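> The sequence and its predicted three-dimensional model are supplied below.
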Amino acid sequence: MIHLPVVRQGPARALGIRLGAAISLILGAVAVIYADRDGYRDVNEDGLTLLDCFYYAVVSLSTTGYGDITPVTEAARLVNVLIITPARVLFLIILVGTTLEVLTEQYRRNLREARWRHKLKDHIIICGYGTKGRAAVSALLEGGLDKHRIVVIENDESTVRQAVSAGLVAIEGSATRSAVLNQADVKGAKAVIIATDSDDASVLITLTVRQLTGGQVRIVAAVRESENLPLLKQSGAHHVIVSSATAGRLLGLTTTAPPLIDVVEDLLTPGQGMALAMRSAKRDEVGSNPRQLDTLVVALIRRGKVLPLGGAATVEIETGDMLVYIHDDRDGADERPLTV
């Protein structure tokens, strides 16, 4: 089921509320009629039973009115004028209003979903909206990605509601199933980020995405244990991040070289000072050594591969190269942050 980021009352709940109101209205009318049953005349002239009161209330509120039971006393007729007739109008409003609202809501939902699918292109699919998934979404939004280009797949209903309340499109279901991934239009996606809490699920999702897309969609996965990294690579993941090993290295740096942690946090936290950015090589930079540029270039990406800048080897910039560099995140320059 696709959950678009608009919080509204579900048709089933709205129908249940109105059905309860209609039943309550009928029971109220029955109580009034039964209390004044001596003021009514039945064609059988044997008096009104409780069943007769139910019958009269239903046919009166539904405007059927067979006429076999009629109010004859002034009190009974006054009750019909002041209670039964307004109840009849309210009963019709409930029935007609419920039908119109359910049909309108269903049409509106189908229309919004059709528009969403029509605009969906080069989107990012996030499999899992836990701690890692939410952090990935935050990084994408900070990198300038439109919120409407992010689709979350989550199996937990409460977590799905969190994603929808954050303004994201969420699909409730398991990302290991082909049908759920097809709902997210995995073939038209730009990338799939796998941020589940289970390495087994990550492997299965990777295999499923690779089977559906033929390896044309970039797959980025996170695993807990480093021993599962080769398995994710073999399954088709283009990039694999080992969360436990990364956390362990950061903990080690905190102990042996605390200032390095401050630098890493500064680079990873937007708006704090230093930040990593990536841009295309300019025409006048072609043929130059990246170390000679005014900006601090830390990596050179050529045809999807990272070229080392350290050592004695000299690397010259070529047309089409991407430069990864460090810039001041507060200077407002025209720079594109590193995104998926």
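Sure, I can see it.

> Going by C-alpha atoms from here, please, whenever you check contacts or count neighbours.
Fine.

> SS state for Gly310?
Three-state secondary structure (criterion: DSSP: H, G, I helix; E, B strand; the rest coil) places Gly310 in coil.

> how many neighbours does it have?
Counted with other C-alpha atoms under 10 Å, the burial measure for Gly310 works out to 11 neighbours.

> Name the next helix or strand following the helix or strand harbouring Arg279 along the chain.
Counting by DSSP states H and E, the element that carries Arg279 is strand 274-280. Counting by DSSP H and E, the next helix or strand C-terminal to strand 274-280 is strand 296-302.

> what's near enough to touch the closest residue to Pro11 other than its chain neighbours?
Among residues not flanking Pro11 along the chain, Val102 sits closest, at 5.5 Å (C-alpha to C-alpha, 6 or more residues apart in numbering). Val102 sits next to 11, 14-15 when contact means C-alpha atoms under 8 Å, 6 or more residues apart in numbering.

> want to compare, so here's the second one:
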Amino acid sequence: MAKGSWRRLRRLDERLTVQPSYALVGVLRIPQGQAGPMRIISRRIAIAVTALLVASVVVYLDRDGYRDVQGDRLSFLDCLYYSAVTLSTTGYGDITPISEFARTVNIFVITPLRIAFLILLVGTTLEVVTETSRQALKIQRWRSKVRNHTVVIGYGTKGKTAIAAMLGDEAVPGDIVVVDTDRAALDRAAAAGLVTVHGDATKSDVLRLASVQHASAIIVATSRDDTAVLVTLTAREISPQSKIVAAIREAENQHLLRQSGADSVVVSSETAGRLLGLATTTPSVVEMIEDLLTPDAGLVIAEREVEPTEVGGSPRHLRDIVLGVVRNGDLLRIDSPEVDAVEAGDRLLYIRTAGH
């Protein structure tokens, strides 16, 4: 496709990034930093019931200072009824305080409880009404501050597993943004404390809403290879500096991902096939590979800078088990003649114990 045609197509994208924050509520969700709404409402209901019971007990202890329209002595149920209609400001007038002490108690006890009761109920109502405004403010604040985060396209098996690996490597959930068209998947991601964006990641505005232009890494974990190519191409156009890692099913599409701008490409079908083949003859090798790929237990593959005391030495004779050397952005195997001696600025891929 010609570059001019590509840019014209990009202009057809829905302009999400120029929408006001309140219009993005439901599209972009920021994880809650506090208790959920049901817990808040339940707590407030409990406080309201407590205030009602306190008022009922106060009236019951001074029940002789009250009179109902029939002149009968008040029961606790009558006191509860009186407290309910009084705190809610209904005030039918069928039960009234007649003694000076009862009226004094009404002024200094029942009236403050009534005010607190109303503030509680009105506050809960206002909070529900202003939830959209509060979410819009959080979205505006997040968009202005988010930097160096990771954007994951697709929350299927591959995307979810990739995020689990990052979290096991001590990544912060709030620094991970998930983009997907499946609302059920996004609900699960939001429940895990991740930022979510609902939309088609092949559209540049959806990716801009996820702030890919400020992301340090982008993981493309879509279910289709052609979608992965288009997402990678769009993401690379928006963010030339971000590291893009993409997963595909078929190896024949690997060069397309590379040409689209992916820094690393994982062929899921071939990788799974190799592990299946190894498992038939050397199952312990597969078990060891699984252990190395699990960041929160056993042995893990890590990367670190070369220490000054290690410069000039052989990577085979270091205290760590070195698997490879990253030099000028290229990965060199440990048996490569170029890495007979490590140099300043090299990075080592080595095996360490999880948690160390």
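It's in. Source: prediction; values computed, not measured.

> mean distance, the strand holding Arg279 of structure 1 to its aligned residues in structure 2?
Relative to structure 2, and after both are superposed, strand 274-280 of structure 1 has an average distance of 1.2 Å to its aligned residues, where the measure is mean C-alpha distance after the TM-score superposition for structure 1.

> check contacts around the corresponding residue of structure 2 for Val209 of structure 1.
With TM-score structural alignment defining the correspondence, Val209 of structure 1 maps onto Ala235 in structure 2. Neighbouring residues of Ala235 of structure 2 by C-alpha under 8 Å, 6+ apart: 204, 207, 212.

> for these, which one is nearest Phe117 of structure 2?
Set against Phe117 of structure 2, the nearest of the contacts of Ala235 of structure 2 by C-alpha to C-alpha is Leu207 (46.0 Å).

> Could you tell me the end-to-end distance of stretch 306-325 of structure 1?
Stretch 306-325 of structure 1 has an end-to-end distance of 13 Å (criterion: C-alpha to C-alpha, to the nearest Å).

> so how far is it off the chain centroid?
Stretch 306-325 of structure 1 sits 40 Å away from the centroid of its parent chain (C-alpha atoms, centre = their mean, to the nearest Å).

> Show me which residues of it are buried.
The neighbour-count criterion (16 or more other C-alpha atoms under 10 Å) identifies 309, 315, 317-318, 321-325 as the buried residues of stretch 306-325 of structure 1.

> Turn those into JSON lines, including distance to Asp122 of structure 1.
What follows is the buried residues of stretch 306-325 of structure 1, written out as JSON lines (distance: C-alpha to C-alpha, whole Å):
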{"residue": "Leu309", "distance to Asp122 of structure 1": "32"}
{"residue": "Val315", "distance to Asp122 of structure 1": "33"}
{"residue": "Ile317", "distance to Asp122 of structure 1": "29"}
{"residue": "Glu318", "distance to Asp122 of structure 1": "28"}
{"residue": "Asp321", "distance to Asp122 of structure 1": "22"}
{"residue": "Met322", "distance to Asp122 of structure 1": "21"}
{"residue": "Leu323", "distance to Asp122 of structure 1": "23"}
{"residue": "Val324", "distance to Asp122 of structure 1": "23"}
{"residue": "Tyr325", "distance to Asp122 of structure 1": "26"}
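
> rewinding a little: JSON lines for the contacts of Val102 of structure 1, including distance to Ala166 of structure 1?
JSON lines is the format used below for those (distance: C-alpha to C-alpha, whole Å):
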{"residue": "Pro11", "distance to Ala166 of structure 1": "22"}
{"residue": "Ala14", "distance to Ala166 of structure 1": "24"}
{"residue": "Leu15", "distance to Ala166 of structure 1": "27"}
